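K.L.:
Starting from these lines, generate the structure:
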Amino acid sequence: MAGRATRLWHSLSTVHPARTVVAAFAGVILLGTALLSLPLSSEQSGATGFVTSVFTATAAVCVTGLTVVDTGTYWSGFGEGVILALIQVGGFGIMTMASLLALLISGKLRLRMQLTAQAETKSLGIGDVRRVLIGVAGITAAVELAVGAVLALRFRFGYGESVGEAVYLGFFHAVAAFNNGGFSLHADSLTRYAEDPWVTLPIAAAVILGGIGFPVLLELLRHRERRRRTGRRGWSLHTRLTLMTTAVLLLTGTVLTCLLEWANPRTLGSFDWDEKLLNGFFHSAMTRSAGFSTLDIGAMEASTLLMTCALMFIGGGSAGTAGGIKVTTFAVLGVAILAEVRGEPSSGILGRRLAPHVLRQALTVALLGVGLVMAAALVLLTLVEARVEAVLFEVVSAFGTVGLSTGITADLPVSGQLVVALLMFVGRLGPVTLVSALALRERTRRYQLPEERPVIG
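P.N.:
A predicted model of the protein is given here:
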């Protein structure tokens, strides 16, 4: 039995880098569950139940923000510290964190660790890993410190919090925002700050920066240096596609949220026009994968919930802290559809032709995502009596590691909460990564099958 377990662990940790990433995330979730189960982690008497602990640990590591208990009142200071650490590790990347620590301690990385770090950070090559790790750490620290400082000052002088409490609130929400975690120390999330741009805008900025992905952030920071050294102009296709699609989705979400909720007295209806625009933009930014809310999600119109589901399913940028199928996947599929409608032999955008395998990857990611969402929604609908749109919203929020909720998650039965936790895990890792990790072996076909063209449509 011991030999079989050893062989299984060897298969998970050495055969395929994706398997190491999956095993690492699962291991950290189990560790977080054990820590949150300790009596000192909660304000309640006795140990926390397994389901509550594993759900919270999964939500934190997968930077989702869905909760079954109120974070600020249920968990003790130790428990909140554990949650914050899990958010940071999950958002930063477990293998990225491990590789960075090894780099700091020993000054070098073994090939296997470079491969797993490369698989998680989506770095272009082995030679880029060291540079990417240091860059990711620097960006993370800079954004979290800057946003945390702004929030701490606002909480101190705008709301009269003590210095210690203001600093704690500021940096907790800054870490959760940049990592797209969505955990808040307030029971109403950020509803009490709905009219305060000094709180909502810094948090939205951190969410957007974390959500566009580290490769894009690194390229933006190093573009001027590379241009001066090589004379090359312009960003890569990935960066341009990510920025353009993110901007379009942010604008679309803001406009639709304002239009659909403008007169709803339970959401935007009670605000002035400028506050409506502020909260419409904030809601659109949170659908990138953040999970904070200044509006009552359960009181939104069904049309707004459907629109929000679409944005959450798309998510943010690749190799960042956001979830979903990613904006580049969405853009590639849109380009492929447009090319097919026009009858063009290949798909191209921004002066570049897309490789066929990129289209296959995008289609695989999207269809696996749709299948997982539909399957999970079907299971939950058999377990609970709730509106279809509410269940679908909760499922998409879990898959996209968003954390926005209509309020039904805490009322789900144990089996339903475990389904949502599993969906968060799959959503954080990505369907393709998980499928690749679970594959028994890679196969290379040494022949071509005869070509056939079935009727489509």
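
K.L.:
contacts and neighbour counts: CA atoms only from here.
P.N.:
OK.

K.L.:
from the middle of its chain, how far away would the helix ranked longest in the chain be?
P.N.:
Across the chain, the longest stretch assigned as helix under DSSP state H is helix 129-158. Relative to the chain's own centre, helix 129-158 is displaced by 18 Å; criterion: CA atoms, centre = their mean, to the nearest Å.

K.L.:
Name the next helix or strand downstream of that helix, please.
P.N.:
helix 163-178 (DSSP states H and E).

K.L.:
Just list what the very next helix or strand once past that following helix packs against, helices and strands only.
P.N.:
Counting by DSSP H and E, the next helix or strand C-terminal to helix 163-178 is helix 197-211. Judged by 3 or more CA pairs under 8 Å, 6 or more residues apart in numbering; DSSP states H and E, the packing partners of helix 197-211 are helix 129-158, helix 163-178, helix 273-286.

K.L.:
can you put those helices in a markdown table and add distance to Thr444 and mean neighbour count?
P.N.:
Output for the helices and strands packed on helix 197-211, formatted as a markdown table (distance: least, CA to CA, whole Å; neighbours: other CA atoms under 10 Å):
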| stretch | distance to Thr444 | mean neighbour count |
| --- | --- | --- |
| helix 129-158 | 27 | 19 |
| helix 163-178 | 40 | 23 |
| helix 273-286 | 42 | 22 |
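
K.L.:
want to try JSON lines for those helices, with distance to Arg342 as columns?
P.N.:
Supplementary listing: those in JSON lines, determined by distance: least, CA to CA, whole Å:
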{"stretch": "helix 129-158", "distance to Arg342": "39"}
{"stretch": "helix 163-178", "distance to Arg342": "40"}
{"stretch": "helix 273-286", "distance to Arg342": "31"}
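
K.L.:
Another for comparison:
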Amino acid sequence: MSVGGRSAGLRDRLRDRPPGRDGLDRLARQSPARLAIGVFAAVVAVFAALLSIPAATATGQRAPFVDALFTATSAVCVTGLVVQPTGTYWSTLGHVIILVGMQIGGLGVMTLASLLGLAVSRRIGLTQRLLVSAETKTGRLGEVGSLLRIVVLTSAVFEVAIAAVLIPRFAMLGESWGDAVWHGVFYAVSAFNNGGFVPTAEGLDPYVSDWWVLLPIIIGVFVGSLGFPALLNVLTLWRTPRRWSLHAKLTIVTSLVLVVSGALIVAAFEWTNPRTFAPLDADATVLASLFAGVMPRSGGFSTVDVGQMHEGTWLLLDALMFVGGGSASTAGGIKVTTLAVMLLAIVAEARGDRDVEAFGRRIPREGLQVAIAVSLVSATIVLVASLAMLAVTGLTLDVVLFDVISAFATVGLSTGITSTLPDEGKYILTVLMFVGRTGTMTLAAALALRSRRRVIRYPEERPIIG
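P.N.:
Below you'll find the predicted structure:
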């Protein structure tokens, strides 16, 4: 083909581009985070509109807008906080809408958008690769296409496996096969995506001592909260743990430490509490403690009334929820690697080491700066939201702080105040869930991308600290 022919062909292709495509590509290149947040907000709006349909409620009456918006945000942000009881207030259609919202939120809106583009065009363009790279923390754009297939396949395999274990158990406990299949699928999706929603009025309380029901949910929540980068790295190199990436090692080690220590401390605080663990036998108490140690990672399920726990347990759960799960996972919080990097920096400073090191690797100073920034900004958001909630609700600080952190970290545990909140309080938690799901990831990416070398450096002088 001649040069003129190629030029004419290029003009034809440019003329055939869909209207607005250039602007969308320009926005994706200049501010992918802004585009991602916009898409995420649009998805929340769609699900809020769907939950506003009268058929979405059990009574057939239209849900108040604030309740529909709150529930849609909670589902898409895979939080699990509710202002109306999920099992009784929403109809089967409402449950399906919530289930789909959790699945979309778990995979990530950017990932899902790229998957749709892949299904239509059979290949991924540069814009979609950039967006998915930001969502999944994948460094090489050429790997994104195959990674997307693995992400969806991995999610499907784990969800099917969890459902396959739960369905026969629910049937054995007296449910019809139709109900058993529906509940098994719902809990599988809710667990792996750290959604925290339950499809029945009684929730998981009747299964407080049932290992067959709770253990698959525990595993699903834990695996889903690790994050796809760590999970795929482990699955690929499971025979040679020494070759795991630093990110995978930090994520798994820190997660296990938090789960074990959290379960032990919860058991110590609640062992003699007559309103939670005291009526349980030893075996059930062990299971309930393990369950309570895993759920603050962002699972949001509970087998005992969280509102009846001791204040000391609330404070512990506050800390665990604020940390959350792994990066690029279905979990919220500041992320376990953020905590690990800051703790390693403290150890290095105490030893007088110039470098922050772990597992034979040196962590760059920029990583520590991002970790500190994310932690301080997150703490500031929680502080401001808590002050606002105290002003509009008149509730005490302990319950307000618990539910604020739960919303920000997209956990879903609650002391029981959400159903009694005024509309202003519901809107505050709604914004907090959205910011918690998108804000910390966007902030971390923005700070990481702003790294630059300066030609001129000022003289160094250390101020007195501490």
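
K.L.:
Out of the helices and strands packed on helix 197-211 of structure 1, the one nearest Gly400 of structure 1 is which?
P.N.:
helix 273-286 (11.4 Å; CA to CA).

K.L.:
In structure 2, which residues correspond to the closest one?
P.N.:
Aligning helix 273-286 of structure 1 against structure 2 (TM-score structural alignment) gives residues 282-295.

K.L.:
roughly how far out does that stretch sit from the chain middle?
P.N.:
How far stretch 282-295 of structure 2 lies from its chain's middle: 22 Å, per CA atoms, centre = their mean.

K.L.:
which non-adjacent residue is nearest the counterpart of Asn179 of structure 1 in structure 2?
P.N.:
Aligned by TM-score structural alignment, Asn179 of structure 1 pairs with Asn193 of structure 2. Nearest residue to Asn193 of structure 2, sequence neighbours excluded (CA to CA, 6 or more residues apart in numbering): Gly106, at 4.8 Å.

K.L.:
Map the one you found across to structure 1 for me.
P.N.:
Match for Gly106 of structure 2 (TM-score structural alignment): Gly91.

K.L.:
Check the gap between its match and Phe393 of structure 1 for me.
P.N.:
Separation of Gly91 of structure 1 from Phe393 of structure 1 (CA to CA, to the nearest Å): 23 Å.

K.L.:
do the same with Thr116 of structure 1
P.N.:
For Thr116 of structure 1 relative to Phe393 of structure 1 (CA to CA), the value is 33 Å.

K.L.:
Those two: who's more crowded?
P.N.:
Phe393 (27 against 23; other CA atoms under 10 Å).

K.L.:
Read off where the helix or strand hosting the more buried one ends up in structure 2.
P.N.:
Assigned by DSSP H and E, Phe393 of structure 1 falls within helix 388-399. The aligned range for helix 388-399 of structure 1 in structure 2 is 397-408, by TM-score structural alignment.

K.L.:
what about that stretch, how far off from structure 1?
P.N.:
Here the mean offset of stretch 397-408 of structure 2 against structure 1 after fitting is 0.6 Å, by mean CA distance after the TM-score superposition for structure 1.

K.L.:
List the buried residues of that stretch.
P.N.:
Neighbour-count burial for stretch 397-408 of structure 2, counted by 16 or more other CA atoms under 10 Å, picks out Val399, Val400, Leu401, Phe402, Asp403, Val404, Ile405, Ser406, Ala407, Phe408.

K.L.:
re earlier: in contact with the match of Asn179 of structure 1: list those residues for me.
P.N.:
Val78, Met102, Gln103, Gly105, Gly106, Leu107, Val221, Gly224, Ser225, Thr330, Ala331 (CA atoms under 8 Å, 6 or more residues apart in numbering).

K.L.:
Please report the distance of it from Gly325 of structure 2.
P.N.:
Asn193 of structure 2 sits 12 Å away from Gly325 of structure 2, going by CA to CA.

K.L.:
Mutual contacts of those two, please.
P.N.:
Here Asn193 of structure 2 and Gly325 share the contacting residues Ser225, Ala331, scored by CA under 8 Å, 6+ apart.

K.L.:
Which helix or strand contains the aligned partner of Gly117 of structure 2 in structure 1?
P.N.:
Here Gly117 of structure 2 is matched to Ala102 in structure 1, going by TM-score structural alignment. Assigned by DSSP H and E, Ala102 of structure 1 belongs to helix 94-106.

K.L.:
Check which helix or strand the aligned residue in structure 2 for Leu311 of structure 1 maps to.
P.N.:
Leu311 of structure 1 maps onto Leu320 in structure 2 when the alignment is built from TM-score structural alignment. Assigned by DSSP H and E, Leu320 of structure 2 belongs to helix 311-323.

K.L.:
Kindly spell out which helices and strands sit in contact with that helix.
P.N.:
The elements that helix 311-323 of structure 2 packs onto, with contact taken as 3+ CA pairs under 8 Å, 6+ apart, are helix 246-270, helix 397-408.

K.L.:
hmm, 6 Å instead?
P.N.:
Helix 311-323 of structure 2 sits against no helix or strand, with contacts defined as 3 or more CA pairs under 6 Å, 6 or more residues apart in numbering; DSSP states H and E.

K.L.:
Next, the angle helix 246-270 makes with it.
P.N.:
170 degrees (axes from the mean of the first three to the mean of the last three CA atoms, to 10 degrees).

K.L.:
which residues are in contact with helix 311-323 of structure 2?
P.N.:
Pro296, Arg297, Gly333, Ile334, Lys335, Val336, Phe402, Ala409 (CA atoms under 6 Å, 6 or more residues apart in numbering).

K.L.:
Now for those residues: which two are most distant?
P.N.:
Farthest-apart pair in the contacts of helix 311-323 of structure 2 is Val336 and Phe402; separation 19.2 Å (CA to CA).

K.L.:
How much space separates Leu317 of structure 2 from Val323 of structure 2?
P.N.:
For Leu317 of structure 2, the distance to Val323 of structure 2 - CA to CA - is 10 Å.
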